[in-house]
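Engineer: This is a predicted model, with the sequence first.
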Amino acid sequence: MKIAIGNDHAGTDYKLAIVGMLKSMHIEVKNYGTDGTDSVDYPDFVHPVAEDVASNAVDFGIIICGSGNGASITANKHQKVRSALCWTNEIVALARQHNDANILSLPARYISLPQALEMVKTFLETKFEGGRHERRVEKIPCK
């Protein structure tokens, strides 16, 4: 499995912990995020993740900013991307099961680091249910 990850300054600590966990799980990681805490613009780090997901260069993406909103909005501008802003483990599971989300957007300022790590595990382990949900996902327009 290969994951692309991107973050702004608010998500650096979370990104570093997530990358460490993914590597311990023998998952290849493409790191597009900043490793610092100086203010940066999240689109600069989210667009490459979304491009990798849209082109199938990676299996999934993880993006992290303060609220998760800006990063998710940016990612969802890309064709074939379904970025889900999640703040609980249950929403993560539903985003995968019902929406076939391929990018997980995390709000670093509103969830704890242990929550974020558990959410990433759930995202990677949960399968899309298909069925009635597949019909709905197919109705999401792609330009």
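Structural biologist: That came through, no problem.
Engineer: alpha carbons only for contacts and neighbour counts from here, please
Structural biologist: Noted.
Engineer: Tell me who's in contact with residue 5.
Structural biologist: Taking CA atoms under 8 Å, 6 or more residues apart in numbering as the criterion, residue 5 is in contact with 15, 29-33, 49, 61-63.
Engineer: ok, and it, which helix or strand is that part of?
Structural biologist: Residue 5 is located in strand 2-7, with elements delineated by DSSP states H and E.
Engineer: Any idea how far that strand is from the middle of the chain?
Structural biologist: 7 Å (CA atoms, centre = their mean, to the nearest Å).
Engineer: Which of the contacts of residue 5 ranks first by neighbour count?
Structural biologist: When neighbours are counted by other CA atoms under 10 Å, residue 63 leads these with 32 neighbours.
Engineer: so where do the helices sit in the protein?
Structural biologist: 12-24, 43-54, 69-75, 89-99, 113-125, 132-138 (DSSP state H).
Engineer: okay, pairing it with this:
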Amino acid sequence: MKIGIGSDHNAYEMKENLKDYMVELGYEVVDYGCQDACSEVDYPQVAFDVANDINENKLDRGVLVCGTGIGVAIAAGKVPGIRAALCHDTYSAERAQKSNNAQILTMGAKVIGIEPAKNIVKVYLESEFPGGNSARKVQQIMDKEKEFLKGVSI
């Protein structure tokens, strides 16, 4: 499985730890930045890049981190077709995939520590979307998104 990972400067250390951990678990990991903790990096572009590459089938899933995880979740969710889930516990991470087929997991480096984040990533990446009743609900979300986008001019 090919995983994109990205962060802003607030979450650089967590991103680096998670990247190494996912490699240890056997995943192919693509780093979208930021490249150090000193440069101020705006998270929206990092989130857009990961989300776009998921849509283009260059990645299977993504993990995005910023200070709270909220900003990257909102930014990634603006990309049509993307479902990003903010999770700070393993149960939510499992359900993000099993119930919502979320392609992107987001977390906040100022909210949780590295070890809990590793556990959350592991559970998220090991979880699979089973379809069933959840597929119907996810399709309703995607249909509504398409409906909204029909009338949008940017």
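Structural biologist: Looks like it arrived, so ask away. Remember, it's a predicted structure, so these values are computed and weren't measured experimentally.
Engineer: Got a TM-score for the pair?
Structural biologist: Scored by TM-score structural alignment, normalised by the length of structure 1, the superposition of the two chains gives a TM-score of 0.95; 143 aligned residues with a CA RMSD of 1.1 Å.
Engineer: sorry, back to before: now the strand holding residue 5 of structure 1 on structure 2. Mean distance?
Structural biologist: Strand 2-7 of structure 1, aligned to structure 2 and superposed, deviates on average by 0.6 Å (mean CA distance after the TM-score superposition for structure 1).
Engineer: excluding its backbone neighbours, what's nearest residue 28 of structure 2?
Structural biologist: When the adjacent residues along the chain are set aside, residue 28 of structure 2 lies closest to residue 2, with 4.7 Å between them (CA to CA, 6 or more residues apart in numbering).
Engineer: Please give the number of neighbouring residues around the one you found.
Structural biologist: Residue 2 of structure 2 has 16 nearby residues by other CA under 10 Å.
Engineer: I figured it hits residue 61, correct?
Structural biologist: Yes. Contact status for residue 2 of structure 2 versus residue 61: in contact at 6.8 Å, counting by CA atoms under 8 Å.
Engineer: Kindly indicate which of the contacts of residue 5 of structure 1 lies nearest residue 138 of structure 1.
Structural biologist: residue 61 (20.0 Å; CA to CA).
Engineer: wait, isn't the closest one in contact with residue 102?
Structural biologist: Yes. Contact criterion CA under 8 Å: residue 61 of structure 1 and residue 102 qualify, at 6.4 Å.
Engineer: Can you pull the residues that touch both of the two?
Structural biologist: residue 53.
Engineer: Neighbours of the residue lying closest to residue 133 of structure 1 once chain neighbours are set aside, how many?
Structural biologist: Residue nearest to residue 133 of structure 1 in three dimensions, not counting chain neighbours: residue 98, with 5.4 Å by CA to CA, 6+ apart. Counted with other CA under 10 Å, residues neighbouring residue 98 of structure 1 total 18.
Engineer: Residue 98 of structure 1 contacts residue 131, doesn't it?
Structural biologist: No. With contact defined as CA under 8 Å, residue 98 of structure 1 does not reach residue 131; the gap is 9.3 Å.
Engineer: Grab the most central residue of structure 2 for me.
Structural biologist: residue 104 (2.4 Å; CA atoms, centre = their mean).
Engineer: Relative to structure 2, which residues correspond to the strand holding residue 5 of structure 1?
Structural biologist: The alignment of strand 2-7 of structure 1 onto structure 2 (TM-score structural alignment) spans residues 2-7.
Engineer: Return the residue of structure 2 aligned against residue 130 of structure 1.
Structural biologist: Match for residue 130 of structure 1 (TM-score structural alignment): residue 131.
Engineer: Its match and residue 147 of structure 2: what is the separation?
Structural biologist: In this view, residue 131 of structure 2 and residue 147 of structure 2 are 22 Å apart by CA to CA, to the nearest Å.
Engineer: for residue 114 of structure 2, same thing?
Structural biologist: For residue 114 of structure 2, the distance to residue 147 of structure 2 equals 39 Å [CA to CA].
Engineer: and if you look at residue 83 of structure 2?
Structural biologist: In terms of CA to CA, residue 83 of structure 2 sits 16 Å off from residue 147 of structure 2.
Engineer: Of the two, which one has the most company?
Structural biologist: Legend: neighbour count by other CA under 10 Å for residue 83 of structure 2 and residue 147, higher for residue 83 (23 against 11).
Engineer: Excluding sequence neighbours, find me the nearest residue to that one.
Structural biologist: Going by CA to CA, 6+ apart, residue 83 of structure 2 has residue 102 as its nearest residue, at 4.8 Å.
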